[in-house]
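>>> predicted structure and sequence below. I'll ask about it afterward.
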Amino acid sequence: MKLHLHKDIISLNTTRTELNDQEVCDRTIAMLSENYTAYFAPVILSGKVTCVNQCHQSHPHPKKCMNEGTCQVSSQGPFCYCLHTDVNWYFGEDCNQQVHKVGLYAGLAAVALIAVVTVAVLAIYLSINKRKVKKNKDIKLELVNEWLEDDFEWPPQKSTSYSGAN
């Protein structure tokens, strides 16, 4: 490129070079660290080549965040910042598996309460049943003991003698 200055005229000689979309994008993101360049791609927006990262909806492989999460690109790639982490847990990397903390705690408390009540009812039932069985056993034993202690006299057996005469 040559620049000529004359009194009232400035002429600029330029040479035109053809670049493909990827080269335009590569030159645009050249100031970024190499760790970030893999997450950008050229797209045509409003008739112009624009470099967008994977958080942009026009990217060929966009990162989509669910439940109002926001996408950001780091040197490790795109990731989602999930909102409301004070009241929710997110088990998916895209904020898609949302668990309400209060609901989880309430559910766990309900299950624990049901388990405690069930164990208490079973313990009471077994205790009552054991007493009944012991009481019935004691009554039967008492009856047997009374029977054994009674001066029960067996009726005399009839003696039959067989005589040889018929």
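That came in fine, so what should we check first? Numbers count the residues shown, from 1 in each chain.
>>> okay, CA-based contacts and neighbour counts for the rest of this
Will do.
>>> test my guess that residue 80 contacts residue 93.
Yes: proximity of residue 80 to residue 93 meets the contact threshold set by Cα atoms under 8 Å, at 6.9 Å.
>>> in addition, the following structure is provided for comparison:
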Amino acid sequence: MGNLAAEYYEAVVVDGVIKCVTVCNSLHTSPKTCYNKGICKLFSGFGPLCQCQHVESTWYLGNDCGYPIVRTAFYVGLSVTLACLLVSVGALTAYLMITKQKQTLNKDIKNKQVNQWMAEDFEWSRANSATGTYNAGEFVNIRT
């Protein structure tokens, strides 16, 4: 455990005096950087970690307090997205139902017309004489 902690400390000369600094100190040759006002702290067994500010209202991606996500903005964005999705699904469903209803109505009208035509009595002209003339009202067709 002694060697593990030693890797986070370094001897540095400051104003002619040798000081022992941690990776959380900017004088260290490879200091730990914390963003968004995060505070670097050295924990035994874990090493250097950034303690982020405003964790009640903000999430941070990464362990250096970088990439903040404000919870309120996240929830508003998520709510707006879900509302738009819900409205889109509702509009699409309404459109499909109206289209289906119109198709059914058109089909019913066509079926009704066909049934009406089938129910009507048609009289087809037939040859009544041996001369080959067909009487279709005022018009007379002569077979040649």
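Ah, there it is. Because the structure is predicted, anything quoted here is derived from the model rather than measured.
>>> higher neighbour count, residue 80 and residue 93 of the first structure?
Just comparing residue 80 of the first structure and residue 93: by other Cα atoms under 10 Å the higher neighbour count belongs to residue 80, 20 against 13.
>>> what is the aligned counterpart of residue 61 of the second structure in the first structure?
Matched by TM-score structural alignment, residue 61 of the second structure corresponds to residue 91 in the first structure.
>>> let me fix that, I meant to ask about residue 112 of the second structure.
Match for residue 112 of the second structure (TM-score structural alignment): residue 142.
>>> same check on residue 32 of the second structure?
Under the alignment (TM-score structural alignment), residue 32 of the second structure pairs with residue 63 in the first structure.
>>> what's the answer for residue 91 of the second structure, then?
Residue 91 of the second structure maps onto residue 121 in the first structure, by TM-score structural alignment.
>>> what helix or strand does its match sit in?
Using DSSP states H and E, residue 121 of the first structure falls within helix 101-149.
>>> tell me, how many residues neighbour residue 24 of the first structure?
Residue 24 of the first structure: 16 neighbours (other Cα under 10 Å).
>>> that one should be in a helix, yeah?
Yes: judged by DSSP: H, G, I helix; E, B strand; the rest coil, residue 24 of the first structure forms part of a helix.
>>> residue 89 of the first structure: how many residues sit nearby?
Residues within reach of residue 89 of the first structure, counting by other Cα under 10 Å, total 17.
>>> OK, contacts around the residue lying closest to it once chain neighbours are set aside?
The shortest distance from residue 89 of the first structure to any non-neighbouring residue, by Cα to Cα, 6 or more residues apart in numbering, is to residue 99 (5.1 Å). Applying Cα atoms under 8 Å, 6 or more residues apart in numbering, one finds that residue 99 of the first structure lies in contact with 88, 89, 90, 91.
>>> the first one contacts residue 101, correct?
Right, the one you point to is residue 88 of the first structure. Yes: with contact defined as Cα under 8 Å, residue 88 of the first structure counts as touching residue 101 (5.3 Å).
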